[in-house]
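Peer 1: Quick one: sequence plus predicted model below, questions after.
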Amino acid sequence: MSNGNEANAAENSSPMTLEESLDECMEALDLFLNNHFSESLDKLRPRVNESMYHALIYATVLEMQAMMTFQPEDISNAGNTMKSAQEVCQRFRRKSAVLSNKSVGESLTEVQLHAEACYAECQLQRAALTFLQDENMVSFIKGGLKVRNSYLIYKELHTFTKSHSCNKGPSHVHLEGGISFGIGAFNLTLSLFPPRILKVLEFAGFSGDKEYGLSLLHNGATGMNLRSMLCALLVLCYYTFLTVILGTGEGDVTEAEKLLKPFRLRYPRGAIFLFFAGRTEEIKGTLMRSDDRRLQLHAEACYAECQLQRAALTFLQDENMVSFIKGGLKVRNSYLIYKELHTFTKSHSCNKGPSHVHLEGGISFGIGAFNLTLSLFPPRILKVLEFAGFSGDKEYGLSLLHNGATGMNLRSMLCALLVLCYYTFLTVILGTGEGDVTEAEKLLKPFRLRYPRGAIFLFFAGRTEEIKGNIDEAIALFEDGCKAQQAWKQFHHMCYWELMWCYSYKRDWKMAYFYADLLSKESRWSKAMYVYMKAAYLSMLPMDESRPFGDNEVDLFRQVPTLKQKIAGKSPPTEKFAIRKARRYKARCIIRLPVPVLEMMYMWNGFSMISKRPELTDGMMQTLVEAERCLLESPEKEYLVDDRCVIYLLKGLCLKNQGLLQAAEECFNKVFTSEKKIKFDHYLVPNSLVELSLLYIAQGRRDEAIKLLHKAKYV
């Protein structure tokens, strides 16, 4: 992670307080947003092994890079760094790796004893990385062996401490508590597995005796040892969460309160025990009580964010069902932590310290991100998720993210990016194509003032101008974004994609081709899409016009199916569409696509971009009229009806932009009435009905629009 000099410098420096750590992280974040990416990482790197915030922000930056490069080595590096971030939160574990080498009567330090319980989790983390990096059965078995190794070490410790040769020194109670935690945790956890799976695990050497596990954990929790808190924590989780969620919802409040009592007396302001005291009151139906133990609360927020980002990497890197389930469990665990933190910080007894704004920003990001993201799911899936305890309230999510973005905190950038993505991409691509430019510009303004050459904010400023139809202004901003920094080429790729579409709207096919060509050579996100667009732009040029770089559209179209890839286990819908459209170029007798660029532009809601600029719409209409003329002059072929309907649909959109609503309606109806004649492009009929319904809504014909939408759903 760092060179020797940096590591020594970090080790020789005094530990940072939470406030000092946050101040330095904010300085590093300023460097990052001013395009000094390397300096930002250099500032964070020396303390990633001692400060959870340095580790978290460092891992977040690397993960952002991994998400954009989509390089396996970057994803692997991000996974390793995120694992290290979790390890920092849990501090140092016992150094000795082999129990047989331990001296008789050797005592363990407080830090080591606290870290001992982390050993099993360290093994599990390595197992998880094995599953992430490779999906084959051999790797799955290797991961399982790491888990078993963790259990065997606990078991060996247990046997060792019960032997006559074990010299029970003054620190033995702490060692005994650690062993009780390990053996008890395995037994209690495995007892929750289905009987058939448990039998297989017992055959492999594990034990899943619930009562024995609970008794060990109770012994560990009630003894005065350094592991009593962890033992109590696990038992309290079982009594106040697992028995509630997996059982009848009652929990075992009496046992939980008995266990909590001595800890509450000894640690009256201990955040963990105040939390579980609040949880027991919640189960009993009373309000949660809590005080402020700031360091623990920040650790919870960091841990939840680590879990969430590791889950994202899991979905990206591995497509099998086991990894999907594991990623889902990480997501749910993260959400529950955020939910409890949110409730806690809103209580009257929460003391807001000097770093509270950062904690509040982290919680706003977590809860807001969950609500906004889940609100985009189909209603049926959302109902299932809400039944499982999640929330998908879009307005609530946006309000929390707005609060997080407008505050001066460590998560304000992440909150702002998520909201900007929603306003300028999701609402455009998944909605009617309008976006919410006003809100995006309000949110961007303070960031543009603070980071005038920040590539991220230049990019989003360009995107807002593009949505408004100011294509030339958008091009200038995207080009500025490319010039602003050279360290991360992935920012350039984002700008290239938008520049490609901006030149498409202007019908500058050669410039659009230039950016598609750059993307096909430099970006890994969707090579099939980039090559398809290259071929599409060439096909828009006159037959007698020379092609750039000697490329041939037919050869390029034929390459498209060979470049298919999967993201999170699925091929992107636009990539599937491009592959289907390119298939007709495989035939010996090629039938050319009439307007492939305009058709793909429709898939990305591009016609809404040009609706504010009449001259751009007029240009597109000219292209469509010329394509229609060519079709009328061509002989009857199997794709003829499909191609005519494509042109009718796109002409209808242009006519709608021009305010010629009756003519637009006629075009959409022509597609619908051709339903039985369409052989290949069956998407045209439901899409034409949707466009017609939107036209009716604009005219105030709501009832007719609803009928059409119902019809589109079942076509």
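Peer 2: Perfect, I can see it now.
Peer 1: going forward, measure contacts between C-alpha atoms and count neighbours the same way
Peer 2: Fine.
Peer 1: Sketch out the helices for the stretch 501-650 of the chain, chain order is fine.
Peer 2: 509-522, 527-540, 553-559, 573-582, 596-603, 606-609, 614-633, 640-657 (DSSP state H, counting those that start in this stretch).
Peer 1: who wins for proximity to Pro378 among those helices?
Peer 2: For Pro378, the closest of the helices of the stretch 501-650 of the chain is helix 573-582, at 16.6 Å, according to Cα to Cα.
Peer 1: One more to weigh against that first structure:
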Amino acid sequence: MRSCVHFRFHKKGKKKKKNKKKQQKQKAFESSRRQEAVMAEGRSDSVEQQQKSHHNQNQQHEPSTTTTTTPTPPTTGPVFSGQTTTINNSINSSSLITTAGSSSSSTSGGGGQCLLQRRATVTAATNPSVAPTASVGAASGRRNTMDGGSTETTSTSSSYPHDEVEVAQMGIHMLLNNGFREAKELFDSHKNESPLMHAGSSFMLFMQALMSFEEEKIDEAIKALQDTEKTCDPESGVFKNLRRKFSKKKKSHTEVQMGSEDRMQRQIIIADSLLYQAVLTFTHQDIPSYIKGGWLLRRAWKIYERLHREISEMLSRHSRTKLSQSSDSISSSNSDVRLSQDGTCTDGNDNELAKDVLERLLGSVNFGYGTFQLCVSMVPPKILKLIEFLGFEGDRNAGLDALNHTSYSKDMKAPLAILGLLWYHTVLRPFFALDGTKTSAGIPDAETIIKNRERDFPRSSLFLFFRGRVHTLKRENEYSLLLYRQALTVAAGQREIELMCLYEIGWCNLMKLRWIECLQAFQRLREESKWSKCYYSYLLAVCHGSLGDIDSAANIFKEVPSLVRSKNNQIESFASHRAEKLKTCPPVSPELCKLLTLELVFLWHALPTCTEPELRKMLMVCESQRDTRIFHLKCLLEGAIHKELGETELAIQYLEEALARHSGKKDDVHVAAFAHYELSSIYVHDQPSKSIQLLQTIKEKYKDYDFENRLTVRANNMLRSLKPAG
């Protein structure tokens, strides 16, 4: 009995202590609330004072107009810091609205407002019909005074800062609408605050390197891509990965939940960085580069494959959950799996992501996946063996489907997928003869893309460039020249795009045998481009010689071999061989230089884009040749021209003569190899077995000749199309 009484008293003592602690906590909480209320009142007073002073300034400077604004306090840190910030797409009553002329004076302070002003500039650049305004929305974590000092905190529905995605997409749109400098400034100024902005900055360098092919640009882009990879995965490295793998410390559930979208986005950026590095590494065209590039591709492929499967499964689970709820709402409400009001598929712990976020991530993955598939499907046979050894192969159709999916997504790379598709249909398909003799096969696809997307990029120099490519494939070279010149004017200040347009202008004039216009374009390319002075010097030499300026042509031909920068560069190797050979040949003549011009047009697979009058003019050049030592080349070109004119019998006759005249020669091996290919393309429909035999001869008999990779890719594509028939 005594022990029971003691127990009851002991229990009451514990309860008193607990109640006392609760009272202390309640008092501390109430005092903190009072302090916060005082601080809020002080902030509201300061805001009112700022508003009054701002209103008085407006009355002094603009007495004829009156505007009532509710200014938002400047943010204390950058937009893409640890706190998430949302940028409203529409302007509401609580936004600060300023015109372009007064925004710089009325908004000052933190990096957040700076970025918002940039976004307004981006909007004006991407949509000229919209007046330039700056809108500032409420940020999560920021407290706004409402209704007598009460506070309200806004927050984003997802763990990932979606304003970052929007601004990155705006930067890409700015890039494609001739705002290259502004886009670069936007990405560079925030690349240390966000992996996505860091990826945008490095991608711009990658794009510059790919358009210019300059060694300095390539090295700079590779270094930037490696920095982006490290930014997204600071624990990268063999030993760090092993340590992390075998570490006993596990991530908390909250850490996993908050980082799900961020983790996927970072992994996609890492895979993209590896893919871009591989593409740039392949440009060196040597065995070590092929091995290194293949290894980078394998690493990227593993990430793409895993993420594609993971995101697809989450989307599928989301669809099943939604279907289950629509069919049985009562049972769904009692289920462990539910769909939230904002369309987020959750498992009770909020581990899943919203459907729109998953669709954006899938579009982001598909860009790299599609680019990967297209690149691998068009590599030369030598590299293809290495790629097959590494355990993957390219599927061109799968790559096109993936890029098409991305082009309609809300990811920042959607416009880039559009450019990738246009590049494939207007450049790669005809150059590598992916459709056999049908060089115009990509025209309908390219025209559809341009028609559907041109309003989003009304003044884009790149869209003008691709429109020019479409008309070139249509053999409308005069109109394509007009478009290239327009693109050159619009792209003023964007060096890489200017050089691309200049190159096409030079080549269009070369196909028309307009030597003076060619000289102007190629002279500027030689001076301004750092890619290959050897190649542009060779083009200048043949143009000077064709005009009759033999001395200038001979002097430039002498310089060409000394300008070679890479022995593995097939174009420089070809130009050097030709220039060296001219030292032992008879004096350089206008007729010979004109024939060498036609050889370039043929090797670049540009004859199918020439009109009949242009082709007839080229035949006259061939007929003017008198030196029998170059008749094998003359006959090859005559055969190819007659084939394009539809004169099959004459084409076969000249091509067989080219093979006969080359027999026994040790140089110009490419003449015999290309003659076999031209003959096989003639027999492809009527005698497929003979066509296959000629293509096999190319692969087995001829090695180490000029443009071997270029021809074997075309031969492999034709063999692939003939196998069912054969």
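Peer 2: Arrived safely. These numbers come from a predicted model, not from an experiment.
Peer 1: what's the TM-score here?
Peer 2: Superposed pair, TM-score by TM-score structural alignment, normalised by the length of structure 1: 0.66. Supporting alignment: 511 aligned residues with a Cα RMSD of 3.1 Å.
Peer 1: Point to the residue nearest the middle of structure 2.
Peer 2: For structure 2, Leu416 is the residue whose C-alpha lies nearest the centre (Cα atoms, centre = their mean; 4.6 Å).
Peer 1: does it belong to a helix or a strand, and which?
Peer 2: helix 414-423 (DSSP states H and E).
Peer 1: So which of the helices of the stretch 501-650 of structure 1 is nearest Leu188 of structure 1?
Peer 2: Leu188 of structure 1 lies closest to helix 573-582 among the helices of the stretch 501-650 of structure 1, at 43.9 Å (Cα to Cα).
Peer 1: got the contact list for that closest one?
Peer 2: The contact list for helix 573-582 of structure 1 (Cα atoms under 8 Å, 6 or more residues apart in numbering) reads 526, 528-529, 532, 557-558, 560-561, 564, 593, 603.
Peer 1: Where in structure 2 does it fall?
Peer 2: Using TM-score structural alignment, the residues of structure 2 aligned to helix 573-582 of structure 1 are 570-579.
Peer 1: Can you list the buried residues in the matching stretch?
Peer 2: Buried residues in stretch 570-579 of structure 2, counted by 16 or more other Cα atoms under 10 Å: 570-576, 578-579.
Peer 1: returning to that earlier point: just give me the mean distance for the helix holding Leu416 of structure 2 relative to structure 1.
Peer 2: Helix 414-423 of structure 2: mean distance to aligned residues in structure 1 after superposition is 2.2 Å, counting by mean Cα distance after the TM-score superposition for structure 1.
Peer 1: Packing partners of that helix?
Peer 2: Packing partners of helix 414-423 of structure 2 (3 or more Cα pairs under 8 Å, 6 or more residues apart in numbering; DSSP states H and E): helix 162-176, helix 355-377, helix 396-407, helix 443-453.
Peer 1: Which part of structure 1 matches that helix?
Peer 2: Helix 414-423 of structure 2 maps onto residues 412-421 of structure 1, going by TM-score structural alignment.
Peer 1: Now tell me what touches that stretch from outside.
Peer 2: Stretch 412-421 of structure 1 is contacted from outside by 361, 364-365, 369, 398, 401-402, 404-406, 440, 443, 460, using Cα under 8 Å, 6+ apart.
Peer 1: can I get those residues in CSV with neighbour count and distance to Phe672 of structure 1?
Peer 2: Output for the contacts of stretch 412-421 of structure 1, formatted as CSV (neighbours: other Cα atoms under 10 Å; distance: Cα to Cα, whole Å):
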residue, neighbour count, distance to Phe672 of structure 1
Gly361, 25, 50
Ser364, 26, 46
Phe365, 29, 44
Ala369, 23, 39
Leu398, 23, 38
Leu401, 30, 42
His402, 21, 42
Gly404, 28, 47
Ala405, 26, 45
Thr406, 17, 47
Ala440, 21, 37
Leu443, 18, 42
Phe460, 25, 38
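Peer 1: Closest one of those to Pro195 of structure 1?
Peer 2: For the contacts of stretch 412-421 of structure 1, the closest approach to Pro195 of structure 1 (Cα to Cα) belongs to Ala369, at 37.0 Å.
Peer 1: Which residue is the nearest non-sequential neighbour of that closest one?
Peer 2: Gly397 (6.4 Å; Cα to Cα, 6 or more residues apart in numbering).
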